[in-house]
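Participant: next input, structure requested:
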Amino acid sequence: MLKIENSKKLPSVQENSEPLIRVEEETPRIFVKPIYYLQRIPHSLKSLYLREGAYARLKQAVRLLPENYSFILYDGYRPLQVQQFLFTQFSKQLKKQYPFFTEEEIVKETRKFVAFPSLGNEYLAPHLTGGAIDLTLGDLHGNALDLGTAFDELNEKSATRYFEQHTDENNIACLHRRLLYNCMTMADFTNYAEEWWHYDFHNTAWARRVDAQHASYGAIEAKIQDYQVKEYRYL
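Facilitator: Below you'll find the model as predicted:
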């Protein structure tokens, strides 16, 4: 999910028209658990989709894992309707957590955890490109390991480096986050610092972190049928 990490202008998009690929459990160490479909969020997908290049990098990352670990994939390409639903849902949750916040403060806090549902290149939500992935570490049976918080948990402990800075709280979670981070970044993904589970490749969020002038993945609009991508076009 995109959040605004600083005021620097985002890179431009030079769409390379790389295809959107359905991720298969073709290796015993990749498990697909489409979390928003399982939560019955409207317009969500029951399969996980990534750009071809991001999928190739993911398979490279899993080969870097020690043999007794796996990846559990929660989300990849995300339709705009799901992005809109999540932004509204998280805003409501934060209003309950911070009842004295102004509307402006709620929007600002929400954007730490959920991208504004925008298709514009200025603040393009990364999951709309097929170049973002949410994942965690698992064992060889696809059981999620301890990474310190639940996926999508809205608090400071979700920040990737939280346990690096609070070493006495959860050493196991710290080691697991470090392993996930190292394998993904060695495969050329970048991490969003407020969420240990979110990684980007070749979208504007990725380009901004690596100081690239251009991103290769722009927004994708998909036609959804039976909770699968039937067809899509580049915007």
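Participant: can we go C-alpha only for contacts and neighbour counts from here?
Facilitator: Will do.
Participant: and for stretch 112-121, what are the contacting residues?
Facilitator: Here stretch 112-121 makes contact (C-alpha atoms under 8 Å, 6 or more residues apart in numbering) with 1-4, 10, 12-13, 80, 83-84, 86-87, 90, 123-126, 128, 152, 154, 194-195, 204, 218-219.
Participant: ok, now stretch 2-21?
Facilitator: 49-53, 55, 111-116, 121-127, 130, 192, 203-205, 207-208, 212-218, 234.
Participant: out of the residues you listed, which sit inside helices?
Facilitator: Judged by DSSP state H, the subset of these located in helices is 52-53, 55, 111-113, 204-205, 207-208.
Participant: quick check: PyMOL command selecting the buried ones in those.
Facilitator: With 16 or more other C-alpha atoms under 10 Å as the criterion, this PyMOL line picks the buried residues out of the ones in helices among the contacts of stretch 2-21:
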select buried, resi 52+53+55+111+112+113+204+205+207+208
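Participant: out of the contacts of stretch 112-121, which are buried?
Facilitator: Buried among those by 16+ other C-alpha under 10 Å: 1-4, 10, 12-13, 80, 83, 86-87, 90, 123-126, 128, 152, 154, 194-195, 204, 218-219.
Participant: tabulate the ones in helices among the contacts of stretch 2-21 in a markdown table, adding columns for distance to Lys230.
Facilitator: Output for those, formatted as a markdown table (distance: C-alpha to C-alpha, whole Å):
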| residue | distance to Lys230 |
| --- | --- |
| Glu52 | 17 |
| Gly53 | 20 |
| Tyr55 | 19 |
| Arg111 | 30 |
| Lys112 | 31 |
| Phe113 | 29 |
| Thr204 | 25 |
| Ala205 | 27 |
| Ala207 | 29 |
| Arg208 | 31 |
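Participant: second chain to compare with the first, below:
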Amino acid sequence: MILLSDPRVIDTPVADCGEPLAEIATVPVITLDPREQDEAGAYGRVRASVLERLGSASERLPAGVRLLVIEGHRSLAEQARRFALYEDRLRLSGITDPAELLRQASAFVSPVEVAPHCAGAAVDLTLIDSDGVELDMGGAVNGHRTGDETWCPFDAPGLSPTARANRNLLAQCLSEQGFVNYPSEWWHWSYGDRYWALMTGAPAAVYGPI
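Facilitator: Reported below is the predicted structural model:
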């Protein structure tokens, strides 16, 4: 897979369209989860067109199923903090080579300069039923934080048929709206950022850091 640390990602140009951030909570067909809530409320915002596409994706889900967004926009400072924390964890495991640290850390936390969340282009999300209960996705959102990396990749081997079907349902509704998945994190999807541009062949990202 192409990691966010790949030079091709940073080499992808950005032609920011200037679109503002919009409040996820204003869209009735999407539920916003508070677990990643920050003081500024950034977690509950994405670019306006990203939100429109999320709404369309949620509307196309089967009756009784909807999107649960865990986190949208993230500040550059918060992104840098999370990246440093994960690098520290890898150092404690015995990894000291700077290039290898960057490669392994970027599997789960983007380098700041290309971070899709900082562009308002990415969402961490899952599926819930009509009672607000999360569907079985075979692993938790942000499972890497608890050392449960095995189930984090979208195509992780050994998933139950139910978890595989639910991941495929999530992928179908989001892919139809132009989102791309970061393969090491089944819950991370983006539209309009550098990684999206590289993976779709777009000439440039339409969203840069905001």
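Participant: okay, and which of the contacts of stretch 112-121 of structure 1 map to strands?
Facilitator: Counting by DSSP state E, the contacts of stretch 112-121 of structure 1 place 12-13 in strands.
Participant: what is the burial count for the residue nearest to Tyr217 of structure 1 when sequence neighbours are not counted?
Facilitator: Leaving aside its chain neighbours, Tyr217 of structure 1 sits nearest to Asn203 (4.8 Å; criterion: C-alpha to C-alpha, 6 or more residues apart in numbering). Counted by other C-alpha atoms under 10 Å, the residues lying close to Asn203 of structure 1 total 29.
Participant: who's in contact with the aligned partner of Asn203 of structure 1 in structure 2?
Facilitator: When structure 2 is aligned by TM-score structural alignment, Asn203 of structure 1 is paired with Asp193. For Asp193 of structure 2, the contact set (C-alpha under 8 Å, 6+ apart) comprises 14, 116, 119, 121-122, 205-208.
Participant: quick check: the farthest pair among those residues?
Facilitator: Val14 and Ala122 (15.5 Å; C-alpha to C-alpha).
Participant: show me where structure 2 has helices.
Facilitator: So, for structure 2 - with DSSP H - the helices run 7-10, 48-59, 76-92, 98-105, 161-175, 194-200.
Participant: farthest residue from the center of structure 1?
Facilitator: Centroid-distance maximum for structure 1: Phe100 at 29.4 Å, with C-alpha atoms, centre = their mean.
Participant: separation between that one and Phe87 of structure 1?
Facilitator: Noted for Phe100 of structure 1: a distance of 19 Å to Phe87 of structure 1, by C-alpha to C-alpha, to the nearest Å.
Participant: how about stretch 143-163 of structure 2: buried residues?
Facilitator: Those would be 143-144, 149, 151-154, 156, 159, 163, for stretch 143-163 of structure 2 by 16+ other C-alpha under 10 Å.
Participant: these into JSON lines, with extra columns for distance to Leu90 of structure 2?
Facilitator: Converted to JSON lines, the buried residues of stretch 143-163 of structure 2 look like this (distance: C-alpha to C-alpha, whole Å):
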{"residue": "Gly143", "distance to Leu90 of structure 2": "16"}
{"residue": "His144", "distance to Leu90 of structure 2": "12"}
{"residue": "Glu149", "distance to Leu90 of structure 2": "13"}
{"residue": "Trp151", "distance to Leu90 of structure 2": "18"}
{"residue": "Cys152", "distance to Leu90 of structure 2": "17"}
{"residue": "Pro153", "distance to Leu90 of structure 2": "18"}
{"residue": "Phe154", "distance to Leu90 of structure 2": "22"}
{"residue": "Ala156", "distance to Leu90 of structure 2": "21"}
{"residue": "Leu159", "distance to Leu90 of structure 2": "26"}
{"residue": "Ala163", "distance to Leu90 of structure 2": "29"}
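Participant: and of those residues, the nearest to Gly132 of structure 2?
Facilitator: Checking the buried residues of stretch 143-163 of structure 2 against Gly132 of structure 2 by C-alpha to C-alpha gives Ala163 as the nearest, at 17.2 Å.
Participant: for the equivalent of that closest one over in structure 1, what are its contacts?
Facilitator: Under the alignment (TM-score structural alignment), Ala163 of structure 2 pairs with Ala173 of structure 1. With contact taken as C-alpha under 8 Å, 6+ apart, Ala173 of structure 1 is in contact with 146-148, 163.
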